[in-house]
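Trainee: With the input below, show me the fold.
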Amino acid sequence: MSETRILPPFPEHQPEPEHRPAEPGRPRRGGLVALVLAGSLVVGGAAGVGGAAAWDAWQDEAGAPTPDRQVARVADTDDTPAPEGSVEQVAAQVLPSVVKIDVTGPGGSGSGSGIILTSDGQILTNHHVVEVAAQGGSLSVSFDDGTHARARVLGTDPLTDTAVIQAEDVSGLTPATIGESANVDVGQQVVAIGSPFGLDATVTSGIVSALARPVNVGSDAEGNATVYPAIQTDAAINPGNSGGPLVDLDGNVVGINSSIRTAGSSMSGSPSGSIGLGFAIPIDEVMPLVEDMAAGETPVHARMGVGVGTAATTDDLTADGAVIREITPGSAAEEAGLEVGDVVTAVDDTLITDSDSLIATVRSYRPGDTVTVTFTRDGDEQTAEVTLESDAELSNS
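Mentor: A predicted model of the protein is given here:
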């Protein structure tokens, strides 16, 4: 049976919300896999040498081909440059801008991925990757060239599951190129890079399967939902990919790999791997927050000032929309004339299917933006212009 799971660093002792972020991989397990792979490579190399020697001897004994008997030839092929826009070319371009992040803390240890933002070591990753180090823990960053550095957290944003860290005493790094997630289309080819299960510099590819998919990965300490309008992809994303980039075939970062849907647990009880349902946070949604986090400030988000629930199904028909359950006095929603019981069905051109959809959509705007809210009241469809406010004073939406 499939289930949608959030993959926090250490799921054994944490509740399981509807989705699970692609958790930091477990270093011990990753180390074992790496060790097995290394052993396989050594054996394979030895077998290759022996095989080459045996081939030469066989060739000497077999003699030259005859008209009735042909033998295999060894091709002399060149390592040709990667075609522009190929996965090979994208990997070569982006890998120097992706890091592995190892985390230790009172709650355990794990690993994830990150995206280099500046040449002096500012790195974008997921909140759930670094939160284990929040209380007396430590961060270590591994770069593409094999070097390592300690790091510290500059700022985190649980509501978008993002964080910015600073690698210490580094320079000359290769910053990633930031793209525009607004220009991403369904069916477009994308590449994911990260450290699944601790295997750093892993490259996978696929397509964009869906856009603006509301993904709920839990809530913060105040009970505010962490929901974002995700880019869905079938590129393989696994525990440890969290915080790594999803890029287009120009090598531009369009999303941050963050959560996956799994098919349940494996025989060992650990979460199963990728089934082609991965989710990335659109880069457009978080770049305005990066400057706040880098400065150690609390990021702010847009809100309407309402508490919402999902519309109830009636007459055996599925009802779309988010029902307004409460309105904060003096909020943007109240000033726009919205009332308790109104069912929001659209914000600008985005259809609202449920409460998560409304929260994710509103957070994709910035405080001060004006949006057109379509809603139904007593069966009549109406619209209202709402100037979104800041969540400096928190509410549900």
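Trainee: drop to CA atoms for contacts and neighbour counts, all remaining ones
Mentor: Noted.
Trainee: could you pull out the helices for the stretch 1-150 of the chain?
Mentor: 27-62, 87-94, 127-130 (DSSP state H, counting those that start in this stretch).
Trainee: Show me what the last one is packed up against.
Mentor: Yep, that's helix 127-130 we're talking about. In terms of contacts (3 or more C-alpha pairs under 8 Å, 6 or more residues apart in numbering; DSSP states H and E), helix 127-130 is packed against strand 108-116, strand 148-157, strand 162-167.
Trainee: hey, which of the helices of the stretch 1-150 of the chain is tucked in deepest?
Mentor: Each of the helices of the stretch 1-150 of the chain was given a mean neighbour count from mean count of other C-alpha atoms under 10 Å, and the largest, a mean of 27, is that of helix 127-130.
Trainee: centre of the chain versus that one, how much separation?
Mentor: Its chain's C-alpha centre and that of helix 127-130 lie 11 Å apart, by C-alpha atoms, centre = their mean, to the nearest Å.
Trainee: For it, give me every contacting residue.
Mentor: With C-alpha atoms under 8 Å, 6 or more residues apart in numbering as the test, helix 127-130 has contacts from 8-9, 21, 23-24, 103, 111-113, 139, 153, 156-158, 161-163, 242-243.
Trainee: Buried subset of these, written for ChimeraX?
Mentor: Restricted to buried positions by 16 or more other C-alpha atoms under 10 Å, the ChimeraX selection for these reads:
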select :8,9,21,23,24,103,111,112,113,139,153,156,157,158,161,162,163,242,243
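Trainee: show me where the stretch 201-350 of the chain has helices.
Mentor: Taking DSSP H, counting those that start in this stretch, the helices of the stretch 201-350 of the chain run over residues 283-294, 332-335.
Trainee: how about TSV for those, with distance to Glu381 and mean neighbour count added?
Mentor: Putting these into TSV (distance: least, C-alpha to C-alpha, whole Å; neighbours: other C-alpha atoms under 10 Å) gives the following:
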stretch	distance to Glu381	mean neighbour count
helix 283-294	29	19
helix 332-335	17	19
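Trainee: do you know which of these lies nearest Thr147?
Mentor: Of all these, the one in closest proximity to Thr147, counting by C-alpha to C-alpha, is helix 283-294 (23.2 Å).
Trainee: Same list, the helices of the stretch 1-150 of the chain, but as JSON lines with distance to Thr313 please.
Mentor: Shown next, in JSON lines, are the helices of the stretch 1-150 of the chain (distance: least, C-alpha to C-alpha, whole Å):
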{"stretch": "helix 27-62", "distance to Thr313": "45"}
{"stretch": "helix 87-94", "distance to Thr313": "45"}
{"stretch": "helix 127-130", "distance to Thr313": "34"}
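Trainee: Among those helices, which comes closest to Ala210?
Mentor: Minimum separation from Ala210 across those (C-alpha to C-alpha) falls at helix 87-94, 20.5 Å.
Trainee: Next, the structure of the following sequence, for comparison with the previous one:
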Amino acid sequence: MDAPRVRTPPTSPALVAAVVCGAVLVSGCAAGPRPAGSPAAADRHGVATAGRAAELEDDYRDAIRNVLPSVVQIDARDTVGSGVVYDDRGHIVTNAHVVGQEKDFRVTVATGEEPLTAKLVSSYPEQDLAVVRLDRPPEGLKPAVLGDSSDVEVGQIVLAMGSPLGLSGSVTQGIVSATGRTVSESRAGGGTGATIGNMVQTSAAINPGNSGGALVNLDSEVIGIPTLAAADPRLGGSAVPGIGFAIPVSMVRTVADQIVRTGRVTDSGRAALNITGRTVLTDDYRPGGVAVVEATPGGGAAEAGLKPGDIITRIDDTPITTMTSLLEALAPAKPGDEVTVAYTRGGRSLTARVTLGEI
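Mentor: The predicted model follows:
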């Protein structure tokens, strides 16, 4: 949508001190440590808790102070989104659905109040990523530091930075709720319709305008590009609070590096059967598989013996009923991986081992 470790210190066991006094003691014996529930112990616990809270607040402030200058607002003709400064030459990575069909943009950066002009370098809707470049990069332009997708863990505290509803420089916080999600983007509202794998799910609020911004860890590293918020069709397609998705930084690097270097994506890193297909319906008009319209000569499917007219019904253990489900099944895979494809031909059930090619 334009608009996607906290370690709790172990509790030490209470120390119990036994103080034995003589029965005929004249003067009082020295007191041992106060019971854990005493006012002094409570005070010490409160001070320690306040200290940890202050340290966490400092971590938040440091991350915001370090990364927010690298997050920009992108104004297209009809949309407002966000972007992340990719290098000091003025390249900015954002979502493809933020740029849409536009070629020219106004970008508001943290180093100046006046919007700057920028032009599209290239858009890659298949992964909902794009790169624009400032016509005149200002001095002091600060590229973001990109993290490592393999270090992202469930429960990790993250911040979402961007321009929700046009409110530039906004920050929300949450945790990594899950990793490795495969999400299909709607075409409604300007979406690209892409099926994106390995996305980071987060509870940090992602609202219209956050798209293309930064999902950041407390080490001041960008670990994803907020792109989507979950929508509930039972609520008229309204966004579901606390469920947002970000493209992992590994894919951001793969796509943006190629666009910056060559002006386009030549190696998608995404697996494919190398077919043209269409969804077919069963006799009761339910989606029943993907019919092969064309198997690209030399591609994985053709090499494994699939032909036009075959109907794909399963990839490994995943049922295939539509083109979307086929894309979702392949999203986590990589070119060169092998999968078992179940299909029907003339009423017969067959299987084939297919070495995946590339989109």
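Trainee: Identify whichever of the helices of the stretch 1-150 of the first structure lies nearest to Gly194 of the first structure.
Mentor: With C-alpha to C-alpha as the criterion, Gly194 of the first structure lies closest to helix 87-94 of those, at 10.6 Å.
Trainee: What range does that closest one cover in the second structure?
Mentor: Using TM-score structural alignment, helix 87-94 of the first structure corresponds to residues 60-67 of the second structure.
Trainee: can you check stretch 49-62 of the first structure too?
Mentor: Counting by TM-score structural alignment, stretch 49-62 of the first structure falls onto no part of the second structure.
Trainee: hmm, who's touching that stretch?
Mentor: Contacts of stretch 49-62 of the first structure (C-alpha under 8 Å, 6+ apart): none.
Trainee: what separates it from the chain centre, distance-wise?
Mentor: From the chain centre to the centre of stretch 49-62 of the first structure is a distance of 49 Å (C-alpha atoms, centre = their mean).
Trainee: picking that back up, what's the mean gap between the match of helix 87-94 of the first structure and the aligned bit of the first structure?
Mentor: Comparison of stretch 60-67 of the second structure with the first structure after fitting gives an average deviation of 2.3 Å (mean C-alpha distance after the TM-score superposition for the first structure).
Trainee: circling back: can I get the helices and strands packed on helix 127-130 of the first structure in CSV with distance to Ala263 of the first structure?
Mentor: Shown next, in CSV, are those (distance: least, C-alpha to C-alpha, whole Å):
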stretch, distance to Ala263 of the first structure
strand 108-116, 21
strand 148-157, 29
strand 162-167, 26
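Trainee: Nearest to Gly307 of the first structure, out of those?
Mentor: With C-alpha to C-alpha as the criterion, Gly307 of the first structure lies closest to strand 148-157 of these, at 20.7 Å.
Trainee: Now do that closest one and strand 162-167, the angle between them.
Mentor: Relative orientation of strand 148-157 of the first structure versus strand 162-167 (axes from the mean of the first three to the mean of the last three C-alpha atoms, to 10 degrees): 150 degrees.
Trainee: roughly how far is strand 148-157 of the first structure from the heart of the chain?
Mentor: With C-alpha atoms, centre = their mean, you get 18 Å for strand 148-157 of the first structure.
Trainee: Please apply the same query to stretch 175-190 of the second structure.
Mentor: For stretch 175-190 of the second structure, the distance to the chain centre is 8 Å (C-alpha atoms, centre = their mean).
Trainee: Give me the residues contacting that stretch.
Mentor: The contact list for stretch 175-190 of the second structure (C-alpha under 8 Å, 6+ apart) reads 1-2, 97, 100, 152-158, 191-204, 228, 324, 328, 331-332.
Trainee: What sits closest to Val103 of the first structure if chain neighbours are left out?
Mentor: Nearest non-adjacent residue to Val103 of the first structure, counting by C-alpha to C-alpha, 6 or more residues apart in numbering: Leu139, 4.8 Å away.
Trainee: and the helices of the stretch 201-350 of the first structure as CSV, adding distance to Leu211 of the first structure?
Mentor: Below are the helices of the stretch 201-350 of the first structure laid out as CSV (distance: least, C-alpha to C-alpha, whole Å):
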stretch, distance to Leu211 of the first structure
helix 283-294, 13
helix 332-335, 27
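Trainee: Minimum distance to Val87 of the first structure: which of the helices and strands packed on helix 127-130 of the first structure has it?
Mentor: For those, the distance to Val87 of the first structure is smallest for strand 108-116, at 18.1 Å, taking C-alpha to C-alpha.
Trainee: Who are the packing partners of the closest one?
Mentor: helix 27-62, strand 98-105, strand 122-125, helix 127-130, strand 189-194.
Trainee: Let me know which of the ones you listed is the nearest to Ile283 of the first structure.
Mentor: Nearest of those to Ile283 of the first structure, taken as C-alpha to C-alpha: strand 122-125 at 10.5 Å.
Trainee: The closest one vs the second structure, mean deviation?
Mentor: Using mean C-alpha distance after the TM-score superposition for the first structure, the mean distance for strand 122-125 of the first structure is 0.4 Å.
Trainee: whereabouts in the second structure does that strand align?
Mentor: Counting by TM-score structural alignment, strand 122-125 of the first structure pairs with residues 91-94 of the second structure.
Trainee: buried stuff in that stretch?
Mentor: For stretch 91-94 of the second structure, by 16+ other C-alpha under 10 Å, it's His91, Ile92, Val93, Thr94.
Trainee: thought the last one was touching Leu129?
Mentor: Yes: counting by C-alpha atoms under 8 Å, Thr94 of the second structure does reach Leu129; the two are 5.8 Å apart.
Trainee: what sits against the equivalent of Glu180 of the first structure over in the second structure?
Mentor: Matched by TM-score structural alignment, Glu180 of the first structure corresponds to Asp148 in the second structure. Counting by C-alpha under 8 Å, 6+ apart, Asp148 of the second structure touches Ile223, Val249, Ser250.
Trainee: Equivalent analysis for Ala63 of the second structure, please.
Mentor: Val216, Asn217, Leu218, Asp219, Ser220.
Trainee: Pick out the most distant pair among the residues you listed.
Mentor: Within the contacts of Ala63 of the second structure, two members stand farthest from each other by C-alpha to C-alpha: Val216 and Asp219, at 8.0 Å.
Trainee: Who has more neighbours out of these two?
Mentor: A count of neighbours by other C-alpha atoms under 10 Å puts Val216 above the other of Val216 of the second structure and Asp219, at 27 against 15.
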